Each structure stands twice: as structure tokens, then as C-alpha cells.
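Undergrad: sequence and computational prediction follow.
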Amino acid sequence: MTKTAPLRTARPVAAEPMASLKGLLLEWLPQQRWFAGKDRPVTDLKLLSMTELHPGCLHLLVHAEHTGPPTPGVSRPGDCYQLLLGARRELPPRLAEAFIGRAGSGPLAGLAVYDALREPRSAALLLDRLRHPGTTGPLSFERDTSVCLPAGLAPRLLAAEQSNTSLVYGDQYILKVFRRIQPGINPDWEVPWALARTGCTRVPAPTAWFRTSQPFEATLGVLQPFLPSATDGWTLGLNALAAENDFTRDAYALGRATAEVHQALAAAFPRAPLGPEAAPQKGRLAQEMTERLHATARAVPDLRPYVTGLSAAFASLEADRPAQRVHGDLHLGQVLRAGSDWFVIDFEGEPSRPLAERRLEQPAVRDVAGMLRSFDYAAHAGRPWPPGWADACRAAFCTGYAEAAGQDPRTDPVMLRACETEKAVYEVVYEARHRPDWLRVPLSAIRRLSAGAAGA
């Protein structure tokens, strides 16, 4: 890990450009996949930080303010977003998708404003900053000096929907640029960096990263090795379903890989009981799960008929469980298979939850529950799906996990059911907000979990 040294004196950037940008951004931001406040109108944008990365390219941190109460699990009263914006008189046709708008007033009047992460030149210069550690204004660029980071790698933007923006360089590295910024260390840098120190090979190690010191300390982006021949678990699962192929061997191997990552996490970070300093204490875990359930039911009426049954799943949680750092948002889209090996990526956790909460120790079974829900999602994504496909994959995953970890998550059915229920509740509010046509998938699980918890 390198220490930062000044690259150059940062050119001062006045706040006046917001007079040109605010109107454009108020319209553009809510249309972005990674914008969290789609449920409430944006009333104002406040500039928190602005730095000129290179002539014609501005790095901004802006705070979006909203009206109305936030939707549970989706957004808070306001969010900070990271933007890289370019401005030029004319935009070439190849950058048409990057176009945000033409400024009508202020110092950028008449210029075309665009998302600079979609411009190859700006994307290439961003990698160059990471190759040469140092500071520009409040921005610090750092890297692992034991790794040779080559120059001249051509950038391309990943088109897949996600809550951040990812750039691939020469099919060798992938840079994740975090869009929603919260104070503190982002676990998508912290966890892979710690795991690399333990020798864990299931998680690509960070090669370079950048952060800011204003208006608060925060991680802004992470560069890691890219696996060009790898396929994500979601695609593999859907392909198996479409061909009516067995997926249990893959699920078994994925269970083993998940257990290995959990063991590495336990070695890299101190383990703790479910106490007040680390994770919810005895009785508190059930209380927090129940509170989120009721808040979600107020926002999504479809959930209300099942609240009583689902509450029973949480009420049974009375005993303490050991806790450790976990992935936090594990599902088939967060794992990659290259050859016969599984890799785990994206340790950011559920982006809608506060960063401090995502860094807390949790029961490892929460990751297991997330993957079990993902098998259910895959089975419901295709029509028709083979009966029992998800159940067979879920069983194989748990078997593989148990053999590698020495402990079967199914031996604690109360905790497993509670974590599955909590995950399904989270999915309900997510789908209601982003993909209403998919709401049927978590609601199907809600009906099953509600009946099961009541019967138990």
C-alpha cells in the first residue's frame, strides 16, 4: 500500500459551475440506475466538493435533497453522489449516450455536459491517476506497488445494470466507481484487501483505489483484476434452467467456496458474539428485523397480509449467535465461475443500508440465506421451470458449505428461516421500487415463509 504524495497543486474550482449544472442534474440523476431516491422528488442539489481532474473534466460530490419520508431500506433523507462530468462545445456521435444536456446559463453556458465515465479519454486518464499514486485536491490515488499496472489499457464501460459504474481496462482490470458515497471505509475495498493478506484466492485483491478527504473521508473507487473468461452464477443458473440441466454440482462447489471465504473472513477480522459493540444483542436482532418488516409493510401494501406470520420467524430468535464479517449481499450475481473455480466479488453489501451497519459483524448464515433466496429467484425467472430445481440447488449448496465449514446451516433452522425472511422482505421493497413486474418472486417466498414460520 502506498502513501500519497502531491501530484500537483489542484486547480481551484469555484462553485459557480453549479449554476450551469443544477438544472441538468436535477433531471438526469433520477433517471440513473444507481440513483437511490426515485421514490421521492429531488428538491435541491448541494455541491459538497468539486475538483478538476483534467481540463474539461470535473469530479463532483453532490448531495441530493428530497421531500417526503424515505422508503424503508431504499433511501434516506438525502444521499451523496459521485459524478465525473465533461463539458465541450460539441459532442461527437459516439458520446450520444453520455449526453446530459446543454447548459443554458452560468460559466458553462452553451457547452454540452456529459458523463465523463463514458468517454474513453477521461476513463483512460482516471486509470493513469491510479498508476501514479498521489493527490489532487481532496482526492487521493493509491495502489499496491507490488503489482505492475501497465499503461495504455483501453477502457470500456460495462453495460450491466448495477448500483455503481464499472470500467474494464484491456480485459485485465475492472474499476468500480462508487456512485452513492457515505463517510467511512467502503467494505468493497476493506474486505478484499484484508482477505488478500490472508492468502485467500477466492476474492480478487485490490490493485489500486482512490478516496476523498472532503467533505468527509470516504472510498470512491476500487481497481481489481478482471476475469474475462468468467461467467456469473446468475447467468449459469439461468442457462442450466433453460436447458433443463442439473445445477446441483455447481451449487455444491459454490457452497464450499462460500464456506472458505467465511473462514478467511474469520481469520482476517476479529470475531465477536452478537453483543452491543458489534451486532445486535440478544433480543435486539429480532427487534430490528421486526421493525424493518413493519416499515416495509407500510410502504408496500402487498406485504401486509403476511406480517403476523413473518413476525413469528423473528420472534423465535432469542439465543446469541457468533458473529463475524460477512459478504452482506451474497447472491448468484455476486459470484463468478472461471473454469471449475468459484470467485466471490462485490463486498459492498446492500447499498441502501448505512455504511456503518454494513461493516458490522453478522451471523454467517445471513450470506447463506442470501444465496438460498437467489436459487429461488433463478427458478422463478424462467417459465416453465423444472419442479424442485431450486430445492435441489439449495440442498446441494448447504451440503457443500457444511463439508467445508464443518457446520451445516440447516442445523439452526430458526436462524436460517429468520434470515431468509429478512432477505425476502428486503427484496419486496426493492422490487416494488425498481422492478414491479418481479414483485411476484419475493411475494411467493413471503407466502411460503409466512406459513412455515406460523406452523413452526
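TA: Perfect, I can see it now.
Undergrad: CA only for contacts and neighbour counts going forward, please
TA: Fine.
Undergrad: residue 88 reaches residue 111, doesn't it?
TA: Yes: Residue 88 is within contact range of residue 111, at 5.3 Å (criterion: C-alpha atoms under 8 Å).
Undergrad: between the two, who's got more neighbours?
TA: Per other C-alpha atoms under 10 Å, whichever of residue 88 and residue 111 has more neighbours is residue 111, with 19 against 15.
Undergrad: these two touch, right, the more buried one and residue 91?
TA: No: using C-alpha under 8 Å, residue 111 is not in contact with residue 91; the gap is 9.1 Å.
Undergrad: just checking, residue 427 is part of a helix?
TA: Yes: Residue 427 forms part of a helix when assessed by DSSP: H, G, I helix; E, B strand; the rest coil.
Undergrad: any idea how far it lies from residue 164?
TA: Separation of residue 427 from residue 164 (C-alpha to C-alpha, to the nearest Å): 19 Å.
Undergrad: looking at the two, which is more packed in?
TA: Shown here are residue 427 and residue 164; by other C-alpha under 10 Å, residue 427 has more neighbours (20 against 17).
Undergrad: doesn't residue 442 make contact with the more buried one?
TA: Yes: counting by C-alpha under 8 Å, residue 442 is a contact partner of residue 427 at 6.0 Å.
Undergrad: before we go on, here's another structure to hold up against the first:
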Amino acid sequence: MSEAASTRTPVALLPSLTPLLHRWLPRQRWFAGKGRPVAGFSLVSAAELLPVDSTSPGLLHLLIRVQHPGPAGGKAAGRESADCYQLLLGVRTTLPPHLAAALIGQMDEGPLAGRTVYEGLHDPRLAGLLLERLRTPGRFGTLRFDQTVPVTGGLPARILDAEQSNSSLVYGDSYILKIFRRVYPGVNPDLELPLALARAGCERVPAPVAWYESATPEPATLGVLQPYLRGSQDGWQLALKALAADDDFTEEAQALGRATAEVHTALAAALPTMTLSRAQTWHLATAMNERLDAAVRAVPDLLPYARGLRDAFDAITGAELNGGGHAQRIHGDLHLGQTLRTPDGLWSVIDFEGEPARPPAERRRMQPPVRDIAGILRSFDYAARSHRPWNPAWAARCRAAYCEGYAEASGTDPRAEPELLRAYETDKAVYEVVYEARHRPDWLPVPMAAIERLAGPGQ
């Protein structure tokens, strides 16, 4: 994204806002630059969604590029990296007590001198304004709003606290608006894929109702409004409840397998597919081995298992894959927490953004559907390990039932490609080991148990 001045907000706003951003941004859960110093900020675009005056709150929409200095040594030495973030800033003369937790700071100078700036999404009045903008398709300053069906207005807004890499607003019991914090050029897969699935008639994914994007300096998806599945529970919580009650979960796992297969089948019908060549399969295995090399350097506990793990990756280069190695658009970050079951028992799949840490081009790449399947299988292992005592038999039954359900709906049993399934599950477990070692050391035994199993002979 190239630099752009604001429409009505003076360019002088950013220098005066910079001291507050330096303190506030690194503390946000969705800020991807944790642990890296901030070299500076630049304004990509700005719009006043609600003009700032002395008698009522204003709402500023900003796209801010955050610069980070490159590492001291290596190929990237001296090179800056940058991420673009979407900010929705409320502006008031005085912040009421119920918004105290949303405070960003007091402006000492610049065009907003003397005003208080805060996280606008926590203000129901300002959050409601976003819904009103989505009801009126067309361009508004640097933003463009669009919809597939008319949107109901006048609904109370509340922010969800559970989000990590994004933010979500719920409007009444009707809609949920996902707001992408880290912004990339182009159409976000979380809009692209659900739109394609809706056109294909797939009811397993909530269809986008409306969305907004940057209109300048170049298009980028900023937020997607979808139906809110009232009363739904995510698959992770359902699995934990079943474990706590010592209940069987195989029927639910089988139904979830069928739902996953329906989504994959619809994506294959709606979007291009391909057959992986042997050269592409070799590159796939090479990338997995390279990630393993980096993981072993980061977590030496992996070293005793490295040879067996490499065998899992190398096995796919000589395997006879069903269909020659089918690849298509997939979810890309599928686990039990990305699934919902409605009160009437219907499973849905949500959050098609892919792994936020991976580059956008990689997230849009066609991949074998078994990658998604491996993600769910790993998730069953995590659920079983989170329960005391550990219940590996519960996980094994769920894993088998899930694959059976997938085979019923797709006609292809993922276990019929054992080399590919093992490779993707191994790759996922290696990623989990690094993540847990860095962020949750107490959870490290969960992926390490899978590493021991997957590195063994005959797996």
C-alpha cells in the first residue's frame, strides 16, 4: 500500500498521535510485532466516519503502517519490515466511566489537542455507526461498502473479547462483523471463500451479508458482516464438555467430518483445482523439512525424533497419491475452534482467513484438502490431553469417526493416503511444538506426544 493523506483528517494528526500509539499498539492482542521495536509510523489512509466536534463523539478510521527495524545481522540486516493495521479511534472531550478500559490517551497537541482518544469499537454508539455504513453500499471517503442482501439497522452492538488476531462486533442476535486488524492488499480469503461457497449453495459456512474495504490507495478487505449463529457452540468447547462428562463424542466427530467434506467439495466445484506434479510434491516435502530444521534449532527436544520426522516428509515424494495428489483452495487453519454447532445440531465451518502469521500469497495457494483434516485430527489430540487423566482412546475414536464421516460425504477416505496425512499431521505437530515452547511451555507435552508417535516406525 502506498502512502495517502487523509480526506478530512489533517495529515498533522499522525505526528501528534504517535506517542500514544507507541504505548498502546504493542499491548494489543492482535499486534503482530510483539518483541520487535517500532521504528516509526506512516499514514496510509484516513476517513472521518463520524466528524469530530465538541458536543458528540467522533469516529476516525485509519490505516497505519508500522515500521520495524531489520535484524542486526544476516540477509535482512538493516532492512525495515512493515505491517499495516486498521484502527477505529473514538474521540471525545471527556471519556465516560464505562469506556475507561478503552482509553488510548489524551492528545496534547495537533488537530485533536485536548481531546481523549479511545478504542472506538468498545463504544456501542460508534460500533452501531459501522452497521449503518454497511447498510448503504457505495464509497465513503477512503472506504467502500458493499452487500449481498439488505442489512437490518438499529441493532445494539457489543464487542467480543475472545478474538486474538482480529476484532468482532455482534449486532443484536442477527450479525457478527469481523474486523481485520492486520491488513493486506487484495481480497481476504475470509470474504473470498465464503462468497464462493454461497454461490455454490453450500450451507455449511455463513454467507457474507456485507463487507467494507479500502478504496484507496488500493483495495484491501477490512471487515466482513455475516449472520450470527445464535446459541451455537464451538467444537472445542463441545469436545471439552464431552470429556468432562465422560461422554462419547464419535457421533459429533463423524458429523463434523461430513461437514468438512461438504465444504471441500463445494470449494472444488466453485474454484480452480490442480493435480500436484512430482516436482511440486518434492517442493512440498522440502518445505516441511526446512520448517523442521528451524524447529529443531529452536526446540532441541525435537532432535531425537528428527530422523523419523524427516522420513514422514520424504515418504510423500515416492507415494502413489490418490488422484495424483489433488490440490484446491482449503480452509488453511482448521481446528475444532473454527467450527460451530447450532442448537439444531448443524455443524458450520468459520474463519477462512488462514494462519495469520503466513504470507497472504501462501494462504491463497491451492493445497491438498488433507491439510485441513490433519488440523482437526491434531485438535482432537489437544482436547484429549487437556483432560485429566489423559484420554488417548477418546481421541483415537474421534479421529477415526471424523475420517469416516469425511469419507461418507466425499467418497474419499483421507486414511487412503497415509503418507500425505502423516506428513501434514507431522508438519502441524512440529509447528505446535515451537509455538508451545515459546508461549505455553506447560502445554509442550501435548504436541511432543504426537511427535513421538509420528516419528515412530509404521506410522
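TA: Yes, it's here. Quick caveat, the model's predicted, so the values are computed rather than measured.
Undergrad: could you pick out the longest strand of the first structure?
TA: strand 42-54 (DSSP state E).
Undergrad: and that strand against the second structure, how far off on average?
TA: Here strand 42-54 of the first structure, set against the second structure after superposition, deviates by a mean of 1.7 Å using mean C-alpha distance after the TM-score superposition for the first structure.
Undergrad: Provide the aligned range in the second structure for that strand.
TA: Aligned using TM-score structural alignment, strand 42-54 of the first structure spans residues 38-50 in the second structure.
Undergrad: returning to that earlier point: so after the longest strand of the first structure, what's the next helix or strand?
TA: With elements assigned by DSSP states H and E, the helix or strand that comes after strand 42-54 of the first structure is strand 57-66.
Undergrad: mean per-residue distance, that next one to the second structure?
TA: Strand 57-66 of the first structure, aligned to the second structure and superposed, deviates on average by 1.5 Å (mean C-alpha distance after the TM-score superposition for the first structure).
Undergrad: what does that strand contact?
TA: For strand 57-66 of the first structure, contacts defined as C-alpha atoms under 8 Å, 6 or more residues apart in numbering pick out 37, 40-53, 77-87, 116, 122.
Undergrad: before we move on, what about stretch 106-122 of the second structure?
TA: With C-alpha under 8 Å, 6+ apart as the contact definition, stretch 106-122 of the second structure has outside contacts at 10, 12-13, 15-17, 59, 88-95, 99, 102-105, 126-127, 158-159, 169.
Undergrad: just the terminal-to-terminal distance for that stretch.
TA: From start residue to end residue, stretch 106-122 of the second structure stretches across 17 Å - C-alpha to C-alpha.
Undergrad: corresponding residues in the first structure for it?
TA: Going by TM-score structural alignment: stretch 106-122 of the second structure matches residues 102-118.
Undergrad: then stretch 240-255 of the second structure?
TA: Residues 238-253 of the first structure are where stretch 240-255 of the second structure aligns, with TM-score structural alignment as the criterion.
Undergrad: from one end of the matching stretch to the other, what's the distance?
TA: One end of stretch 238-253 of the first structure sits 17 Å from the other (C-alpha to C-alpha).
Undergrad: list the buried residues of that stretch.
TA: 238, 241, 247, 248, 250, 251, 252, 253 (16 or more other C-alpha atoms under 10 Å).
Undergrad: and which of the residues you listed is nearest residue 206 of the first structure?
TA: residue 253 (24.5 Å; C-alpha to C-alpha).
Undergrad: pull the contacting residues for that closest one.
TA: 342, 397, 400.
Undergrad: that one: what secondary structure?
TA: Residue 253 of the first structure is classified as helix under three-state DSSP.
Undergrad: next: residue 423 of the second structure.
TA: Going by three-state DSSP: residue 423 of the second structure is helix.
Undergrad: measure the aligned residue in the first structure for residue 429 of the second structure to residue 255 of the first structure for me?
TA: Alignment note (TM-score structural alignment): residue 429 of the second structure maps to residue 424 of the first structure. Using C-alpha to C-alpha, residue 424 of the first structure is found at 20 Å from residue 255 of the first structure.
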